[in-house]
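[1] sequence plus the predicted model coming up.
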Amino acid sequence: GRPELTTTFEVARAYRFKKGSGFPVSVPSVDLVEIGAGGGSLARVDQFGLLKVGPDSAGADPGPASYGNGGTIPAVTDTDVVLGLLDPTGFLGGDMPLDASLAEAATRAVAEGLGLTTIDTAAGVHEVVNQNMAAAASMHGVEMGVDLRGVPLIAFGGAGPVHACGVADLLESDRVIFPVNASVLSAFGTLVSPVRIDLARSLPRLIDSVDSGERDSLLEELRSEGRRVLLAAGVPQDAVVFRYGVDARYAGQGNEITVWVGEGESWPATADDVTAAFVEEYQRIYGMAIPDVLIEVVTWRLAASASTSVVEPDTTLAASTGEPVPLKSRAVVFGRGQDAVDTPVYQRSDLGAGATFPGPAIVEERETTSVIRPGWDVEVASDGSLIATRRTS
């Protein structure tokens, strides 16, 4: 599939997750929402005596309290250490051990303000940050007209795989994918994604009164520019693909939606095709269409991209030769008021394709830790991804 893209990205939203409350930046980007929840997010008791997590962060300096750089406010990383989700001796492959006593002391200070135990406070922080991520994803899904229930969740970043199954539980998603190189997935994607440039020209016209010659001349200019950029980036001539879209609206409206209508060396759609695509997208987003109102195209878009990645990573994983064997186990607390569970810990590099194991489990690698909560099962895919599926019985 393709990631959803947007032509206008908001930054510095005044109201967290709320569309329209930030500053618009008119650059094509992946359509996403800033959450402000991660391993550095700080936990505190607010003026009402409630537990708050983020959006302020410990950053890299001083970092979480367990870094030992002078931080005293517990970050999510600290509370995950307290819960046993992270091994303090194995952080960054053991090159950067964490101080569990500092993590516990910082968490205890917040616990005293809440009148809770240190463990329950750590579990509360874990739950709150999961709720923050799930709430942001849910609101973004509503903005896009997408029901996230049942949609697979992809876990990446340093802290994402630690919290993914908990977020999936809240979103009612029954599958979580932990890709290879999860901690650097965004950077990895930048390297291996097909080269692409988005171009646009404004030419407002009612859909049934578009002059095809005028439109084709405009699009030829965009194709020439897109082809020039891609060839300069090393994309072969025969690998250049053109995709066409429009920003359209009902006549009289002030906002447009982007609709993509096809690919090819020339404009691929009739007026009826554009109308049908617009109505379908409008209904998906807003739950309704407006009959008997003319549709106006404001902007004509062209996405020029390579048909394949310039860099093709080798992601084939050797098949598993038997049942996966955990390296060790440790006590892990998965929720408030729950007892610690003796949880097997696997080394990701030891897991072959086709290997399966039940949760609860921990899968460690140098840059991140994947937490498989109780009630989930894991299978290792042929490309090395961990596929966690919610148990049905």
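    It's in.
[2] use CA for all of it now, contacts and neighbours both
    OK.
[3] number of residues surrounding G335?
    For G335, the number of neighbouring residues by other Cα atoms under 10 Å comes to 17.
[4] and it, how far is that from F357?
    21 Å (Cα to Cα, to the nearest Å).
[5] stretch 69-83: which residues count as buried?
    Neighbour-count burial for stretch 69-83, with 16 or more other Cα atoms under 10 Å as criterion, is recorded at 71-83.
[6] who touches that stretch?
    For stretch 69-83, the surrounding residues in contact (Cα atoms under 8 Å, 6 or more residues apart in numbering) are 38-44, 57-58, 61-66, 86-88, 100, 102-104, 106-107, 110, 119, 122-123, 125-126, 129, 159, 332-334.
[7] rerun at 6 Å
    Applying Cα atoms under 6 Å, 6 or more residues apart in numbering, the external contacts of stretch 69-83 come out as 39-43, 62, 64-65, 86, 103, 106-107, 122, 332-333.
[8] how about stretch 218-232?
    Under Cα under 6 Å, 6+ apart, the answer for stretch 218-232 is A304.
[9] only the buried residues of it, if you could.
    218-219, 222-223, 226-227, 229-230.
[10] will you turn those residues into JSON lines that also has secondary structure and distance to P291?
    JSON lines is the format used below for those (DSSP: H, G, I helix; E, B strand; the rest coil; distance: Cα to Cα, whole Å):
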{"residue": "L218", "secondary structure": "helix", "distance to P291": "30"}
{"residue": "L219", "secondary structure": "helix", "distance to P291": "29"}
{"residue": "L222", "secondary structure": "helix", "distance to P291": "33"}
{"residue": "R223", "secondary structure": "helix", "distance to P291": "34"}
{"residue": "G226", "secondary structure": "helix", "distance to P291": "36"}
{"residue": "R227", "secondary structure": "helix", "distance to P291": "39"}
{"residue": "V229", "secondary structure": "helix", "distance to P291": "41"}
{"residue": "L230", "secondary structure": "helix", "distance to P291": "41"}
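[11] putting a second one here so we can go through both:
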Amino acid sequence: MKPSTIRLGVDIGGTFTDVVLEKDGLPFSTKVLTTYTAPENAIIDGMHQVCARAGVNPREIDQIIHGTTLATNALIERRGAKTALITTEGFRDVIEMRTESRFEQYDLNLNLPDPLLPRQMRFTIRERVDAKGQILIDLDPAEVEAVVAQIAEGGYESVAVGLMHSYLNAKHEEMVRAILVERLPDVAVSISSEVSPQMREYERFNTVVANAYIKPLMASYLGRLEQRLQDEGVRCRIFLMHSGGGIISIQNAADFPVRLVESGPAGGAVFAAHIAARYGIDKVLSFDMGGTTAKICLIKNQTPKTSRVFEVARTYRFKKGSGMPISIPVIDMVEIGAGGGSLAHVDAMRQIRVGPESAGSEPGPACYGRGGERPGVTDADLVLGKLDPDNFAAGSIKLHPDQSKTALHTHVGETLDMDAVEAAFGVAEVVDENMANAARVHAVENGEDLSEYTMIAFGGAAPLHAGRLCEKLGVERLLVPPGAGVGSAIGFLRAPFSFEANRSVYMKLSDFDGEAIKSLLSNLRAEATGFVRTCDATSPILSEFKVYMRYTGQGWEIPIDLTEEQAMNPQAAVFEARFEEDYTKLFGRPVAGMDIEITVWSVNATTPPEQVARVAEVTGSTEASQTGTRHLFDAATGSYLDAGLFERDQMTKGQRASGPAAVTEAETTIIVPASRDAIRQPDGCIDVITKGGAQ
């Protein structure tokens, strides 16, 4: 995708809103505190700041690309619209029964999360489509009108329609929508055959309910944002980052807001993939830590791993299975409540716990001096010498070490008989170990050895913790790119326009129908391409084909990538060979004598990726000049050490900073442990490697 002359990337996070402006390829960035009641205010503030630095008028901006946690937060905090669900008779309780699995098998007091909609907000109609898409019971419009009358009387703002097997035959859902639109023109409507046309009714119903639940909220926000920007004279098109790592139009985002869940983290993964391409690295562990959460993603061959189902709002220590499953294309990552604002406490077992509760930006951690009394991770980092209290967020926020020490001692130290420093050390080690453990589990689930990976760290808090995380994981190399503090917003500017269309059509290889497959994939390609063309009318569009396959009798599928030739000229033997190849990589061997089945078909239409030039890497041949020293707590030795201070902007190509050290910049600080050295690469990346080693 050819970049516009002046482009703006905006990422609304739980604590900070990051704004990046690129003018002729040169970046100008800032971080401002997120304004929860009116998120657009922080965007306007940040836009004016970067425009002033770049010497441009906001009217000159050619393109805005935006990602936000608003959709995710609305689901987590249960503050969406008053929503009704219309479903098939007999399936009213699907979203409450879930899959009947227990995410914590031995917890006798286990409480399953409440469904997004209580039972009285779920309505049924008598109709039925079978598993082959054939209509068994016709829909009675009069019955639908009676239900719509109940919805009107109840004052609902949004309606989700999820009927059995509608992914194969959407006729009944479309009839219900037509009646709703006619009778209740001011009510938002979402139908599952458009939002998530895939098998498995629990995931599909939950996804369409989530879409309907946040649709009025996001439509209102996007409308206000457009108006505020127009009031500022900004007339360019606005695009949204979606969870699959691409860009969609603001209208598509308003229609399918559930695709915006995880849009910020997706931008971060795109950013890390872009850095990986510059360095020709095929195995990357992306580490994104902001104010509220930490996100870890595996990137192979410069492409983030993707999935078609993920969970939001996990309620049980971020344990898999305890959240709401959302069935949409998404970059696959693990997310835990470990950000700079994550709050620490001591539990009943006298163990230090960190998160998932966060201080956010209002009031923020204790050190912000804005009324927060409980200690956050930022408080621990400040006490341990990782942060400069006078130069946090480019000096826009003055930190108060005395308030951090008081909060740490009061809420952690007194209970465990620790002073403030010991309490800070405990909090930092707990949060680092939580992140390391999440990375280990994610790697094992994907059959990967992290010792073969390079870490790329970004987000305001990640460079503070990445060095220690590498020590724990046995990762030899860490890259911290320029603009790391606003990495996700930069990633928005690197992302292609893309849209993934998918469909569930069950087929066994023993019943392989090449013509039907070709027709299905051609239709999906046309659908996905149509969405991309609403954003970009001229660029070439590439198609990526994927099918989800399993052995007959298995519960879940694995994704299989196909070339265009394999997709448009389908052969059963080729599909079987590709499946067995990938299945063997994951599980060690194929299963002989078993039939194979395909459940989901997917086509992603995307503009070509941005071409990047390889970096001519250098070794650290000269010592960088220190600007001072700081007492920095070294976790490996459990003591304070005298660490050199270095300004990132003053380090030149090939200069080395020996750990322990702190490399400072406006939006973050890179902590170099005593076991590591930092080298400034030609593109501005800080390359943190094992002491005495070479990258």
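    That came through fine. Since we're looking at a predicted model, the values are computed, not measured.
[12] ok, now how distant is G339 of structure 2 from S361 of structure 2?
    Noted for G339 of structure 2: a distance of 12 Å to S361 of structure 2, by Cα to Cα.
[13] of the two, who's got more company?
    Set G339 of structure 2 next to S361 and count neighbours by other Cα under 10 Å: G339 wins out with 32 against 23.
[14] ok, now which ones touch the counterpart of the more buried one in structure 1?
    For G339 of structure 2, the aligned position in structure 1 is G38, judged by TM-score structural alignment. By Cα under 6 Å, 6+ apart, G38 of structure 1 lies in contact with A159.
[15] A strand includes G38 of structure 1, no?
    No - assessed with DSSP: H, G, I helix; E, B strand; the rest coil, G38 of structure 1 is coil; it does not lie in a strand.
[16] what's the separation between it and I295 of structure 1?
    With Cα to Cα as the criterion, G38 of structure 1 and I295 of structure 1 are 43 Å apart.
[17] swap in S349 of structure 1?
    55 Å.
[18] ok, now T121 of structure 1?
    On the measure of Cα to Cα, T121 of structure 1 and I295 of structure 1 end up 55 Å apart.
[19] neighbour count winner among these two?
    Neighbour totals were compared for T121 of structure 1 and I295, and T121 leads with 27 against 22 (other Cα under 10 Å).
[20] which non-adjacent residue is nearest the more buried one?
    A111 (5.5 Å; Cα to Cα, 6 or more residues apart in numbering).
[21] element containing the one you found?
    Under the criterion of DSSP states H and E, A111 of structure 1 resides in helix 100-114.
[22] which elements pack onto that helix?
    Under the contact definition 3 or more Cα pairs under 6 Å, 6 or more residues apart in numbering; DSSP states H and E, helix 100-114 of structure 1 sits against helix 118-144.
[23] have a look at how far, on average, the helix it packs on is from structure 2.
    Compared with structure 2 after fitting, helix 118-144 of structure 1 has a mean deviation of 1.2 Å; criterion: mean Cα distance after the TM-score superposition for structure 1.
[24] now that helix: which residue numbers in structure 2?
    The aligned range for helix 118-144 of structure 1 in structure 2 is 420-446, by TM-score structural alignment.
[25] buried stuff in the matching stretch?
    The neighbour-count criterion (16+ other Cα under 10 Å) identifies 420-436, 438-440, 442-443 as the buried residues of stretch 420-446 of structure 2.
[26] and stretch 557-569 of structure 2, by the same measure?
    557-562, 567-568.
[27] how about stretch 688-695 of structure 2?
    Neighbour count says stretch 688-695 of structure 2 has 688-690 buried, by 16+ other Cα under 10 Å.
[28] tabulate the residues you listed (JSON lines), appending secondary structure.
    Shown next, in JSON lines, are the buried residues of stretch 688-695 of structure 2 (three-state DSSP):
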{"residue": "V688", "secondary structure": "strand"}
{"residue": "I689", "secondary structure": "strand"}
{"residue": "T690", "secondary structure": "strand"}
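[29] next up, identify which helix or strand the residue lying farthest from the centre of structure 2 is on.
    Centroid-distance maximum for structure 2: A142 at 42.8 Å, with Cα atoms, centre = their mean. A142 of structure 2 belongs to helix 141-154 when elements are defined using DSSP H and E.
[30] next one: W267 of structure 1
    Using DSSP H and E, W267 of structure 1 maps to neither a helix nor a strand.
[31] about what we covered before: which one of the buried residues of stretch 557-569 of structure 2 is nearest L70 of structure 2?
    Sorting these by how near they are to L70 of structure 2, with Cα to Cα, puts P559 at the top with 29.5 Å.
[32] helix/strand/coil for the closest one?
    Applying three-state DSSP: P559 of structure 2 is strand.
[33] show the contacting residues for the residue mapped onto it from structure 1.
    Under the alignment (TM-score structural alignment), P559 of structure 2 pairs with T258 in structure 1. T258 of structure 1 makes contacts with 246-247, as judged by Cα under 6 Å, 6+ apart.
[34] let's see that with 10 Å instead.
    Contact criterion Cα atoms under 10 Å, 6 or more residues apart in numbering gives 5-7, 245-249, 277-278, 281-282, 297-301 as the residues in contact with T258 of structure 1.
[35] distance of T529 of structure 2 from I541 of structure 2?
    Using Cα to Cα, T529 of structure 2 is found at 7 Å from I541 of structure 2.
[36] overlap in contacts of those two?
    Counting by Cα under 10 Å, 6+ apart, the common neighbours of T529 of structure 2 and I541 are 498, 604-607.
[37] pull the contacting residues for the nearest residue to E335 of structure 2 once chain neighbours are set aside.
    Computed as Cα to Cα, 6+ apart, the closest residue to E335 of structure 2 that is not its neighbour in sequence is K295, at 4.5 Å. Neighbour list for K295 of structure 2: 265-266, 268-269, 286-289, 333-339, 435, 438-439, 459, 462 [criterion: Cα under 10 Å, 6+ apart].
[38] mind checking the SS state of G384 of structure 1?
    Applying three-state DSSP to G384 of structure 1 yields a three-state assignment of coil.
[39] dump the residue contacts of the aligned residue in structure 1 for P482 of structure 2.
    Using TM-score structural alignment, the partner of P482 of structure 2 in structure 1 is V180. Residues in contact with V180 of structure 1 (Cα under 10 Å, 6+ apart) are 156, 188, 315, 348, 383-386.
[40] next one: Q49 of structure 2
    Listed by Cα under 10 Å, 6+ apart, the contact partners of Q49 of structure 2 are 19-21, 28-32, 43, 55.
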